[in-house]
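task: produce atomic coordinates for the following.
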Amino acid sequence: MSGGTRARAGATRRLNADVGGSWEPRGVTDTTIPEATASAATQILRALVGRDDAVFHDGQLEAISAIVDERRRVLVVQRTGWGKSAVYFIASLMLRARGAGPTILISPLLALMRDQVEAASRAGVRAVSMSSANAHEWASIREQLAADEIDVLLVSPERLNNPEFRDTQLPELLARTGLVVVDEAHCISDWGHDFRPDYRRIASLISGLGTDIPVLATTATANERVVHDIEEQLGRSGILTIRGPLARASLRLGVLRLGNARERLAWLLQHLDELPGSGIIYTLTVAGAEDTSAALREAGIHAPAYTGKTDPDERERLEGALKRNEVKALVATSALGMGFDKPDLGFVVHLGAPSSPVAYYQQVGRAGRSSASADVLLLPGEEDRAIWEYFATVSMPDEERAQAVLGALGASPRSTVALESAVDLRRSRLELLLKVLDVDGAVRREQGGWVSTGQPWSYDGDRYSRIAAARSAEAQAMIDYERTEGCRMEFLQRQLDDSTAAPCGRCDNCAGIWFDATTDAAVQARAGAALDRVGADIAPRRQWPSGMASLGVDLKGRIPKEQQAAEGRVLARLSDLGWGGPLRELFAAAGPETTVTGPLLQACIRILSEWKWDARPQAVAFVPSRSRPRLSASLAEGIAEAGRLPLLGSLDLVRGGPAGQPGGNSAFRLSNVEGRFSAGSLEVPAGPVLLIDDFVDSGWTMTVCARELRLAGASAVLPLALAQKG
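Have a look, this model is predicted:
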């Protein structure tokens, strides 16, 4: 064809064998690609991958041409490993060659940014990131931008709302940018499995762009409803959407249903080394990751934990260790997800199922990107639903608390810490609510804190109800995936509205069970012993929360040392793999007459035998409870009898006892319990006292009761509780 290359939907020579089917362009008016574009793009592609025979996957060149030649807005929905990053790096270089300014790439995770910067350098793209991890480099980056020495600037969506960046740097960047890229664009949609409020403000940013600035949004995990939502937020008519087949021919899927956490851990201990290469073991909670990693370490298997609590430098080190196959696996929460790039990842195992098939597809997509085969196995847990229900509502605003935030804000900035004394929300949830209100235009982040914009805000209850219903349907679909007798890959494709869905011929339902489902009795015993560990630490409170005066409590600064509790112990966190299960059952059914006996009592006695205290306690006291009065009382009685210690009894309730409900932030929790307990009726010895409670949430009840015992003469107070939130 003279003057151009006609795009074809048929098969072409590809960079790897894990591609099939055809692509589905939407909004295409002319698929003729100029010869000069095709030639220049192919040359950059071959430099990027280091192969002189490399050609584009179906849809890649079409997306590049739409961006470079037509300056269009493009949405690419393609499976992991298809080459979405190649599209925006090649388009960036071509735009730069035509005199355009740098690309702004909005990327959600530090791990993803690191991989993208490395990939960019291989293509000759000068890419840098601005994030919390490299604040010391920001001044140098600003100088490079001013000198036009940067091709791609990677920023997080959170950084877009940093007051200094938003007000002083971003306007100048947007005025001369050549391309805006929104990576992992499903995060824009609150219908998506990984919605992030910070992403919603990207729609406002895009709406202010000039008509000649192209926009590219990419994702591997979006069903039709999420695609439509992203298209709407990209704005402007004539959006080109390119959807490809989502089947992963390299993945061998399977589900192994086992009875409990002990059996799942036993399977892992016995069969992990049989899985190919190195991989990822996903858990639903931080405690699950830490417990599993510890059990594997004791069995001589190097599989470190990687969670949201892992230090950023340590995360980078662990990612590198996995990429270099220096570990068998990382035991990770969803903190290790989008964008982590190890093309030869050999397996993904889930101990507990994600809350939707779409989220599951996203995580298993880490495996087998450049290899002919990779193993994917799901070991669902009986506790999965409870965990899903908690996370399903965490990003949805609460109307009452949202109005409380708006009522507490004015024209003068107020910090998040200061707001905690006005709104009964934990810090993480308060920050999330502020982001939602910010995106809705009701509040704005300024230097020094948050202000009200004065714009009216109304709670969209109907929308949030529909989202909650969608989350519930997704959870049921995950259960259906576990139980289906049909092809598992086809099931996942249909959940993503992939019209090319067809049986894979490889999964356990198509080709038969490919994994050994048995475990030896000795291994099960070892797993049971690993999960039978008792005694997590309770860190004592050392500082009163800020802003207590506004709640009518005259406490501030550091808690006097002579009034503090010592470091305590708790049998387990409710999310623990071992004792977490029995404790969840206990508290779910606990009533006024529920007592602690048998294995639970013996486990708590074991904690005492292992406790390395400075001085043995001389007596036992317990925290009174109106809802479960026999729980802590019976535990205190059993401990006192086993240790042959005097039982002082319970502290007295004053003014009716604690007010309010559990949960919320420190300021409100302290205000609910301060002045509500007294040790005045107890014969407190001038030595250490063991203080028993059934459940530790914020820790302020223990702190206040310990202070009362210290003021009554105890030289130390050693807290001990059955369970802790987490």
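
contacts and neighbour counts: CA atoms only from here.
Noted.

tally of neighbours for the nearest residue to N665 once chain neighbours are set aside?
Using C-alpha to C-alpha, 6 or more residues apart in numbering and skipping the chain neighbours, the partner closest in space to N665 is R426 (4.1 Å). For R426, the count of nearby residues is 16 (other C-alpha atoms under 10 Å).

and the strands in the stretch 151-300 of the chain?
Along the stretch 151-300 of the chain, counting by DSSP state E, counting those that start in this stretch, strands occupy 152-155, 179-182, 215-219, 240-243, 251-255, 279-283.

contacting residues around the residue nearest to N665?
Counting by C-alpha atoms under 8 Å, 6 or more residues apart in numbering, R426 touches 420, 663-666.

for PyMOL, write a command that selects the buried ones of the residues you listed.
Burial among the contacts of R426 is assessed by 16 or more other C-alpha atoms under 10 Å; the matching PyMOL selection reads:
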select buried, resi 420+664+665+666
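
closest one of the contacts of R426 to D614?
Distance to D614 across the contacts of R426 (C-alpha to C-alpha) is lowest for S666, with 29.0 Å.

residues touching that closest one, list them.
S666 touches 420, 426, 545, 698, 700, counting by C-alpha under 8 Å, 6+ apart.

any chance of JSON lines for these, columns secondary structure?
Shown next, in JSON lines, are these (DSSP: H, G, I helix; E, B strand; the rest coil):
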{"residue": "E420", "secondary structure": "coil"}
{"residue": "R426", "secondary structure": "coil"}
{"residue": "P545", "secondary structure": "coil"}
{"residue": "S698", "secondary structure": "coil"}
{"residue": "W700", "secondary structure": "helix"}
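
dump the residues you listed to TSV, plus distance to F340.
Formatted as TSV, the contacts of S666 follow (distance: C-alpha to C-alpha, whole Å):
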residue	distance to F340
E420	35
R426	30
P545	38
S698	34
W700	39
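
if we can go back for a sec, among the contacts of R426, which pair sits farthest apart?
E420 and G663 (12.9 Å).

quick one: the biggest helix by length in the chain to chain centroid distance?
Assignment by DSSP state H gives helix 461-483 as the longest helix of the chain. Offset of helix 461-483 from its chain centre (C-alpha atoms, centre = their mean, to the nearest Å): 19 Å.

one more: stretch 68-87?
25 Å.

pull out the buried residues from that stretch.
Across stretch 68-87, burial judged by 16+ other C-alpha under 10 Å covers 68-69, 71-82, 84-87.

can you check stretch 440-460 too?
Per 16+ other C-alpha under 10 Å, stretch 440-460 contains these buried residues: 440-446, 449-453.

need the distance between the two termini of that stretch.
11 Å (C-alpha to C-alpha, to the nearest Å).

another for comparison:
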Amino acid sequence: MPAATGPAVAPPPAPPAEGPLVDPATLDDDARQVLRRLTAREDAVFREDQLEAVRALLVDRARVLVVQRTGWGKSAVYFVATALLRAAGAGPTVIVSPLLSLMRNQVEAAARAGVRAHTVNSGNVTEWQEVRARLAAGEVDVLLVSPERLNNPDFRESWLPELARGIGLLVVDEAHCVSDWGHDFRPDYRRIRDLLASLPQGTPVLATTATANARVVTDVTEQLAVSADGPGREVVTLRGPLGRDSLRLGVLQLAGPDRLPWLAEHLGDLPGSGIVYTLTVAQATDVAEALRAAGHEVRAYSGRSDTDERVELERALLDNRVKALVATSALGMGFDKPDLGFVVHLGAPDSPIAYYQQVGRAGRAVEHADVLLLPGPEDEQIWEWFASMSFPGPHSVERVLGVLASAPGPVSTPALEPRVELRRNKLELLLKVLDVDGAVRRVRGGWVATGEEWHYESARYARVEAARADEQQAMRDYVAGTAVCRMRFLRERLDDPTATDCGRCDVCAGPWYPTTLSGAGRDVLEEVVRRPGVVVEARTSWPTGMGSIGVDVKGRIPEAERAQDGRAVARFTDLGWGAALRRATARDEEGRPVDGPVTDELFGAVTRVLREWGWAERPVAVVSVPSRARPQLVVSLRTRLAEVGRLQDLGELELRHGGPSGGAGGNSAVRLAGVWERLGVPASTAASIDGLSGPVLLVDDVVDSRWTLTVAARELRLAGARAVLPLALGTAG
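Down below sits the predicted model:
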């Protein structure tokens, strides 16, 4: 990230460390005037606890934790407080905000109140110098900062000290992210403890969230209490009821293939515009395509959408130019469309607290909004994948610390990755936590070990894992439950003492949604959802640092050694072919792979993939990767392809040095090392390849990291194959 250059941030004169920051006698009237500007309504009044929070911040200089339902108006508290503080000569408010969509909403809301707000995040790097200059000129009332900035060396060194000295109010939005007990823990948020400890005495602090149970509240409160003198600052907690009178909740259990046809048939009946949540990016893309084919105006939204596209998509939903955005959780915290009419989930999140947070997008300023969950058979597999991204074990931590301690200088993340057995995202999580805890430090050029002693909190991480398992079981109970009010269930999981039956959900009042399908549009959806074929992009470069683990390759893979882009029938989590793939690669009760010939159903999908491939040159032969788990499946697929496609059957590659080692998981470098020089082309196969006039089809059952196919294709190319076309049944990506 570029250095944060520009004029120094000029803090205003520090106010006295004690006493009210504004005149208590006029605070109430002044606050109401700001609220009316913010809402553009002369009859606007504060909700319960809003004015109390403003008083605690500005009169008592308190640290305040606000736990209130979505739509209660937490942003009104900090915008009103900011306007009053700035009028009194205080410095700018700094808001730590986790999502770009949330920042955009907050900037627009601030402008309505006459508050000048600017952001510093990964999406507006080109604007940083201008923002810094405005700060120095005193022209910024609110600075919104992503938590990742707090962990950036340039920001910490050149921005943060001045900001901390001149800050008028610190706001931690979505404060449940501070706690690793929460459903959405983010390690960058742990830097907030350092920021709290650096604030001048008497600086007010506001933390806000709508999704914190008692355990998270306790954890966040303990962290908010930290000051320059250590822990001990009193924290005022304002907690209100979490019920949402406008929401009508339901769960519809349908066979997996029926969920999308049901939605296509009934999406138009749902009120207004809304959000259809999916659990993966691929699902969001596929569902949006299917619903558009059925005649609905929808768009896909995910973390892979670039910033400009996200802005355009959010605006389209805000302006009701689309019926729905089909989105991952990237469209979550803080997205504010008061008249959002519905939220539908195709697949259950792994936590009822996360689910409450997402459904809370609906019904903020309308009397009625519909919330429906359509659980699927693939849900738990997706939960398991996300759980695998959690904090690594002690061996991995020791390995990372050991490598950094022995290095002569900073080690970049790409250079560190091949020397430890961790995927990039898991490694980055570990480094952030170690950085916050003081065991490593991020510097220009990479990471260094500090030499500080660090202990792995096995008991704490075990409790976190147990809490996650408890949340997953609670979500199963929510899906299956028919005896407890849906809203009451969610509120009780959030430890809301005021939880009561809502009287509107499908448990309290019976199903409010159609439970059958008429079949309208099913043929269109069948064609889209059941259309097999996923591109498996060929690897074009070797991982960084392979030489350090004994594999002498680097840079780009030579063109003459590469595979072409391949194909798979589908992803394992796909709504269409996912179920068939999961059956084909299932395990028995003792965890052993179930093997057998490829089914006619799957083979039919494979042949359709081949017909629609669009290759430049048709394959003339087929060879398979040897499978130790499912030999019948792979061999039958290869032989049937040879017969049906009139391809020369080259048999299978041979295993060398014991065959590929390792398994699923691990980073890219480790996965490559596990297969390097462990697959070869038998002499008889090489002799047959020498006389071929076209490409070779390379068959495997499952694609994960793509390194097995990459190495196998390289061996075939080195043996003389003019081109290699990888083909697999399923892919994880």
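
secondary structure added to the buried residues of stretch 440-460 of the first structure, as CSV?
As requested, those are arranged in CSV below (three-state DSSP):
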residue, secondary structure
D440, coil
G441, coil
A442, coil
V443, strand
R444, strand
R445, strand
E446, strand
G449, strand
W450, strand
V451, strand
S452, strand
T453, coil
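
show me which pair in the residues you listed is furthest apart.
Spatial extent of these (C-alpha to C-alpha) is set by the pair D440 and G449 at 17.3 Å.

looking for the alignment partner of the residue nearest to N665 of the first structure in the second structure.
Aligned counterpart of R426 of the first structure in the second structure: R423 (TM-score structural alignment).

and what of A63 of the first structure?
A63 of the first structure maps onto A53 in the second structure, by TM-score structural alignment.

for S636 of the second structure, see how far away that match is.
Between A53 of the second structure and S636 of the second structure the distance is 68 Å, computed by C-alpha to C-alpha.

what's the answer for D29 of the second structure, then?
Taken as C-alpha to C-alpha, the span from D29 of the second structure to S636 of the second structure is 79 Å.

out of the two, which sits in the more crowded spot?
Comparing D29 of the second structure with S636 by other C-alpha under 10 Å, the one with more neighbours is S636, at 16 against 11.

looks to me like that one is in a helix.
Yes: counting by three-state DSSP, S636 of the second structure is found in a helix.

how about the contacts made by it?
S636 of the second structure touches 597-598, counting by C-alpha under 8 Å, 6+ apart.

can you show me the helices along the stretch 601-733 of the second structure?
According to DSSP state H, counting those that start in this stretch, the stretch 601-733 of the second structure carries its helices in the segments 631-645, 668-675, 683-690, 707-718.

closest one to R491 of the second structure among the ones you listed?
R491 of the second structure lies closest, by C-alpha to C-alpha, to one member of these: helix 668-675, at 41.9 Å.

average offset between that closest one and the first structure?
Taken over the aligned residues, the distance from helix 668-675 of the second structure to the first structure averages 1.5 Å (mean C-alpha distance after the TM-score superposition for the first structure).

give the aligned range of that helix in the first structure.
The aligned range for helix 668-675 of the second structure is 666-673, by TM-score structural alignment.

show me what counts as buried in the matching stretch.
Using 16+ other C-alpha under 10 Å as the test for burial, stretch 666-673 of the first structure gives 666-673.

out of those, which comes closest to A621 of the first structure?
Nearest to A621 of the first structure among those, counting by C-alpha to C-alpha, is V673 at 17.5 Å.

ok, and the closest non-adjacent residue to that closest one?
When the adjacent residues along the chain are set aside, V673 of the first structure lies closest to P658, with 4.8 Å between them (C-alpha to C-alpha, 6+ apart).

how about A264 of the second structure, what's its match in the first structure?
Under the alignment by TM-score structural alignment, A264 of the second structure pairs with L269 in the first structure.

contacts only, for its match.
296, 299, 523, 527.

what's the answer for A721 of the first structure, then?
Counting by C-alpha under 8 Å, 6+ apart, A721 of the first structure has contacts 569-571, 692-696.

quick check: the counterpart of it in the second structure vs A568 of the second structure, distance?
Under the alignment by TM-score structural alignment, A721 of the first structure pairs with A728 in the second structure. A728 of the second structure sits 5 Å away from A568 of the second structure when distances are taken as C-alpha to C-alpha.

got it, and A580 of the second structure?
13 Å.

more crowded one of the two?
A568 (25 against 18).

ok so, going back, make a markdown table out of the contacts of R426 of the first structure and add distance to I141 of the first structure.
Shown next, in a markdown table, are those (distance: C-alpha to C-alpha, whole Å):
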| residue | distance to I141 of the first structure |
| --- | --- |
| E420 | 35 |
| G663 | 42 |
| G664 | 40 |
| N665 | 38 |
| S666 | 39 |
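
closest to C507 of the first structure among the contacts of R426 of the first structure?
G663 (43.3 Å).

might one say that the closest one is in contact with F695?
No: here G663 of the first structure does not reach F695: they are 11.8 Å apart, not a contact under C-alpha atoms under 8 Å.

list the buried residues of stretch 127-146 of the first structure.
127-131, 141, 145.

swap in stretch 491-502 of the second structure?
In stretch 491-502 of the second structure, the ones that count as buried by 16+ other C-alpha under 10 Å are 491-496, 499, 501-502.

over to stretch 272-287 of the first structure?
Of all the residues in stretch 272-287 of the first structure, those buried under the rule 16+ other C-alpha under 10 Å are 272, 275, 277-287.

quick one: that stretch to chain centroid distance?
Put simply, stretch 272-287 of the first structure sits 17 Å off its chain's centre (C-alpha atoms, centre = their mean).

just stretch 224-243 of the second structure next, same as before
28 Å.

returning to what we had before: show me the residues around the residue nearest to V673 of the first structure that make contact.
With the criterion set at C-alpha under 8 Å, 6+ apart, P658 of the first structure makes contact with 672-673, 676.
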